[in-house]
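Peer 1: Give me coordinates for this.
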Amino acid sequence: MPTGIQTTLGEQLQHLVDNKTKPLGALGRLEEIALRIGLIQGTTHPQLNRPYIVVFAGDHGIAATGLVNPYPQSVTAQMVLNFVTGGAAINVFCRQHHLGLAVVDAGINFDFETGLFPGKLISQKIGYGTRNYLETEAMSADELTRALEAGKQVVTDLYAGGTNCIGFGEMGIGNTSSAALIMSYITGIPVEDCVGRGTGVNDEQLQLKKETLRRVYDRYLPAVTAAGGDVRVILQCVGGFEIAMMTGAYLKAAELKMIILVDGFITTAALLLAKQLNPAVVDCCFFSHTSGEHGHVAMLDYLGARPLLSLGMRLGEGTGAAMAYPLLQSAVLFLREMASFESAGVSKAE
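Peer 2: Below is the predicted model of the structure:
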């Protein structure tokens, strides 16, 4: 590229990518990733600093009924204890890829001993789980506001500590049901087509889950329609504290121009909500994988997203984001460290 000519940052990045010692386009989507990260960070020398996975956990009132999930609600707290003691899949993958891990109590129906897990468990408890939305709205307007702000605060604190790359995960028995309802309200896809097996329901349980969520969907459809599909109304009616916190976290991370790794079905549902509030939030997002949870492919199609991996995973916890992080790291490192034709003294193709 001739010197002295004004070029855009995108053109500068593309020139750097094209002049590495390789055929044009030979690194495939890694080249696109490198360029996007450079544009998000506003530099030709992007870097990923102190990357973190944040797992938001909360309980759902509907889970206590047994209508939408085979596991008892108490599993949420049990799994969170597994996270903070290092025994879950997300812990393994974070250790492997040198990712920080924070677990947020957004609203678990359990009291953890204060100070028992310093730096590992962040208490932002809004309540002891949401209310059963078969009977009443899941949360109040005040609870929703507090949850959104708490999610933003968690991201702000990590950013202040030097983190510029973040992925979100979740834990909450019953939260695939909330995600399916959110997906249906926003995309217009029938709720039955959004519902999946979640934590391993059998065929009979799946049918009951679909019937239950159709009743819930119909119950709140007039309120959602009257509000023009307002995100706050959807979250109040059928959301979870962890989903609301993730929504706020997405908004703050995008505002701070952080690199965001989107995980699976539930975290993408939270992104659907965040996008309604600020469409530009997706500009900072990289979609980690296609979840094996029914409905996620349609969610990704709705967003026009191209996931990086397709491994049939549907665990949650942020595991897909942790698995995809090395691809972002490789993209940044080849841009920063790979020799150019000029610096390596390699002849270019005629």
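
Peer 1: contacts, neighbours, all on C-alpha from now
Peer 2: Noted.

Peer 1: tell me which residues of stretch 47-63 are tucked away?
Peer 2: Going by neighbour count (16 or more other C-alpha atoms under 10 Å), the buried part of stretch 47-63 is 47-48, 50-63.

Peer 1: no, scratch that, I was asking about stretch 152-164
Peer 2: Residues 152-156, 158-159, 163-164 are the ones in stretch 152-164 that count as buried (16+ other C-alpha under 10 Å).

Peer 1: wait, is residue 54 part of a strand?
Peer 2: Yes: with DSSP: H, G, I helix; E, B strand; the rest coil as the criterion, residue 54 is assigned to a strand.

Peer 1: To compare against the first, here's the next sequence to fold:
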Amino acid sequence: MTNDFLPEWLTRPIEAPDANAESEARAHQAQLTKPAGSLGRLEQLAVTFAGYQGRSKPALENIIVRVFAADHGIAARGTSAYPQEVTAQMVANFCHGGAAISVLAKQLDADFRAVNLGCVGPVAAHKNLVDYAIAPATADFSQAPAMTVTQLNKALDAGFLQAQPGDLFIGGEMGIGNTTSAAALLAALFQLAPEAITGKGTGIDDATLTRKTQLIATALGYHREHLTHPAAILQRLGGFEIAALVGAYVGSAQRGVPVLVDGFISTAAAAVAVALQPTLAPWLVYGHLSNEAGHKLALEQLGATPLLALDMRLGEGSGAALAAGVIQQALALHSQMATFADAGVSHAD
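Peer 2: Next comes the predicted model:
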């Protein structure tokens, strides 16, 4: 596969963050009433977001949260502790405000929607739902490509269309079987052994973990000669919701909107997106270190340092939503603290 088979928008340029605004923010930080560096990474967050927003005193007010949902053919092989019907049931839960991400998005006063890319179970219309169903599920990628090229492009487009103007984009995901897909993607992208990157996902037992790992190894062997391009890896091993995350990440950065990446599955999407568009990397902030076994390794491969480590492994965008609150506080400190001159406080010698 080459870029000729992909949507035109995928190769549109992504501008670098504003270096002048970063410098101004760094100079402002040096004048605040605190010892230099005493707020640790909170100081760098303020500088980074200044670059994103092109102003020395950034703010985090308009947050976009989208949870992409889809089912996976590989789940029929017994890779999860839950039946596939749960994906559609959770979509309804997202829409009605009962899921963790629904609560957290409300706390952030975020623009929240669930996006249905294709579920085995029925999905009812709702004001908080964007229905972009492609198929009931992907194919079993241990035996066939997960998606056709047409399906891949539809999923990428669905994500791109959710990249809205704002101060921050958070992408969540839901799909029984999607940790299997994410592990396979990361193994293929970074040439990792399946057993190194594959974890227990929804809380499977050791026998199911062994089966899950073996299925990924089988799939890598089956598709080996085709895994030469990031888009081909995504098409053959990915999920509709993971591809939609890729589209949303790239589209957001093209709009000048930074992305707060969630856990293991969202990080797999980020890895694919950066492989497709390397200039995306500066626009990604990693929200937390998941308790999923392979997440630390995936972050290391990307050279990423997450903001939080709370032993979470829920997905949905929940860890990123918590990290967004930390960013809001970092920006408030940056813009509202007094300078030494304002407060009449003496500098250190």
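
Peer 1: returning to that earlier point: could the buried residues of stretch 152-164 of the first structure be laid out in TSV, adding secondary structure and distance to residue 339 of the first structure?
Peer 2: Listed next are these as TSV, based on DSSP: H, G, I helix; E, B strand; the rest coil; distance: C-alpha to C-alpha, whole Å:
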residue	secondary structure	distance to residue 339 of the first structure
152	helix	39
153	helix	40
154	helix	38
155	helix	35
156	helix	36
158	helix	33
159	helix	31
163	coil	27
164	coil	25
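
Peer 1: Using JSON lines, please lay out the residues you listed together with distance to residue 9 of the first structure.
Peer 2: As requested, those are exported to JSON lines (distance: C-alpha to C-alpha, whole Å):
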{"residue": "152", "distance to residue 9 of the first structure": "29"}
{"residue": "153", "distance to residue 9 of the first structure": "31"}
{"residue": "154", "distance to residue 9 of the first structure": "31"}
{"residue": "155", "distance to residue 9 of the first structure": "27"}
{"residue": "156", "distance to residue 9 of the first structure": "27"}
{"residue": "158", "distance to residue 9 of the first structure": "27"}
{"residue": "159", "distance to residue 9 of the first structure": "24"}
{"residue": "163", "distance to residue 9 of the first structure": "23"}
{"residue": "164", "distance to residue 9 of the first structure": "20"}
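
Peer 1: can you tell me which of those lies nearest to residue 28 of the first structure?
Peer 2: residue 164 (24.3 Å; C-alpha to C-alpha).

Peer 1: Need the nearest residue in space to that closest one, chain neighbours excluded.
Peer 2: Leaving aside its sequence neighbours, residue 164 of the first structure sits nearest to residue 258 (C-alpha to C-alpha, 6 or more residues apart in numbering; 4.8 Å).

Peer 1: Show me the helices in the stretch 251-350 of the first structure, by range?
Peer 2: 265-277, 296-303, 319-337, 341-344 (DSSP state H, counting those that start in this stretch).

Peer 1: Now render the ones you listed as TSV, adding distance to residue 190 of the first structure.
Peer 2: As requested, these are exported to TSV (distance: least, C-alpha to C-alpha, whole Å):
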stretch	distance to residue 190 of the first structure
helix 265-277	15
helix 296-303	11
helix 319-337	26
helix 341-344	54
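
Peer 1: And those: which comes nearest residue 102 of the first structure?
Peer 2: Nearest to residue 102 of the first structure, of all the helices of the stretch 251-350 of the first structure, is helix 319-337, at 12.9 Å by C-alpha to C-alpha.

Peer 1: which parts of the closest one are buried?
Peer 2: Counting neighbours by 16+ other C-alpha under 10 Å, helix 319-337 of the first structure gives 319-325, 327-329, 331-336 as buried.

Peer 1: Report the contact partners of the counterpart of residue 224 of the second structure in the first structure.
Peer 2: Aligned by TM-score structural alignment, residue 224 of the second structure pairs with residue 221 of the first structure. By C-alpha atoms under 8 Å, 6 or more residues apart in numbering, the contact set of residue 221 of the first structure is residue 185.

Peer 1: go with 6 Å
Peer 2: By C-alpha atoms under 6 Å, 6 or more residues apart in numbering, the contact set of residue 221 of the first structure is empty.

Peer 1: Wasn't it part of a strand?
Peer 2: No: secondary structure assignment places residue 221 of the first structure outside any strand; it is helix (three-state DSSP).

Peer 1: ok, now how distant is it from residue 233 of the first structure?
Peer 2: Going from residue 221 of the first structure to residue 233 of the first structure by C-alpha to C-alpha, to the nearest Å gives 10 Å.

Peer 1: can you give me the strands for the second structure?
Peer 2: Counting by DSSP state E, the second structure has strands at residues 63-70, 111-118, 129-131, 168-174, 259-261, 284-286.

Peer 1: possible to save the ones you listed as CSV with distance to residue 306 of the second structure?
Peer 2: Shown next, in CSV, are the strands of the second structure (distance: least, C-alpha to C-alpha, whole Å):
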stretch, distance to residue 306 of the second structure
strand 63-70, 19
strand 111-118, 23
strand 129-131, 29
strand 168-174, 14
strand 259-261, 9
strand 284-286, 5
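
Peer 1: Those: which one's closest to residue 148 of the second structure?
Peer 2: The nearest among the strands of the second structure, by C-alpha to C-alpha, is strand 111-118 at 14.2 Å.

Peer 1: okay, and that closest one goes to which residues in the first structure?
Peer 2: Going by TM-score structural alignment: strand 111-118 of the second structure matches residues 100-107.

Peer 1: And the matching stretch, how far out from the chain middle?
Peer 2: 13 Å (C-alpha atoms, centre = their mean, to the nearest Å).

Peer 1: now what about that stretch, what contacts it?
Peer 2: Here stretch 100-107 of the first structure has contacts from 52-58, 120-129, 241-242, using C-alpha under 6 Å, 6+ apart.

Peer 1: do you know how far the equivalent of residue 101 of the second structure over in the first structure is from residue 106 of the first structure?
Peer 2: With TM-score structural alignment as the criterion, residue 101 of the second structure lines up with residue 90 in the first structure. For residue 90 of the first structure, the distance to residue 106 of the first structure equals 18 Å [C-alpha to C-alpha].
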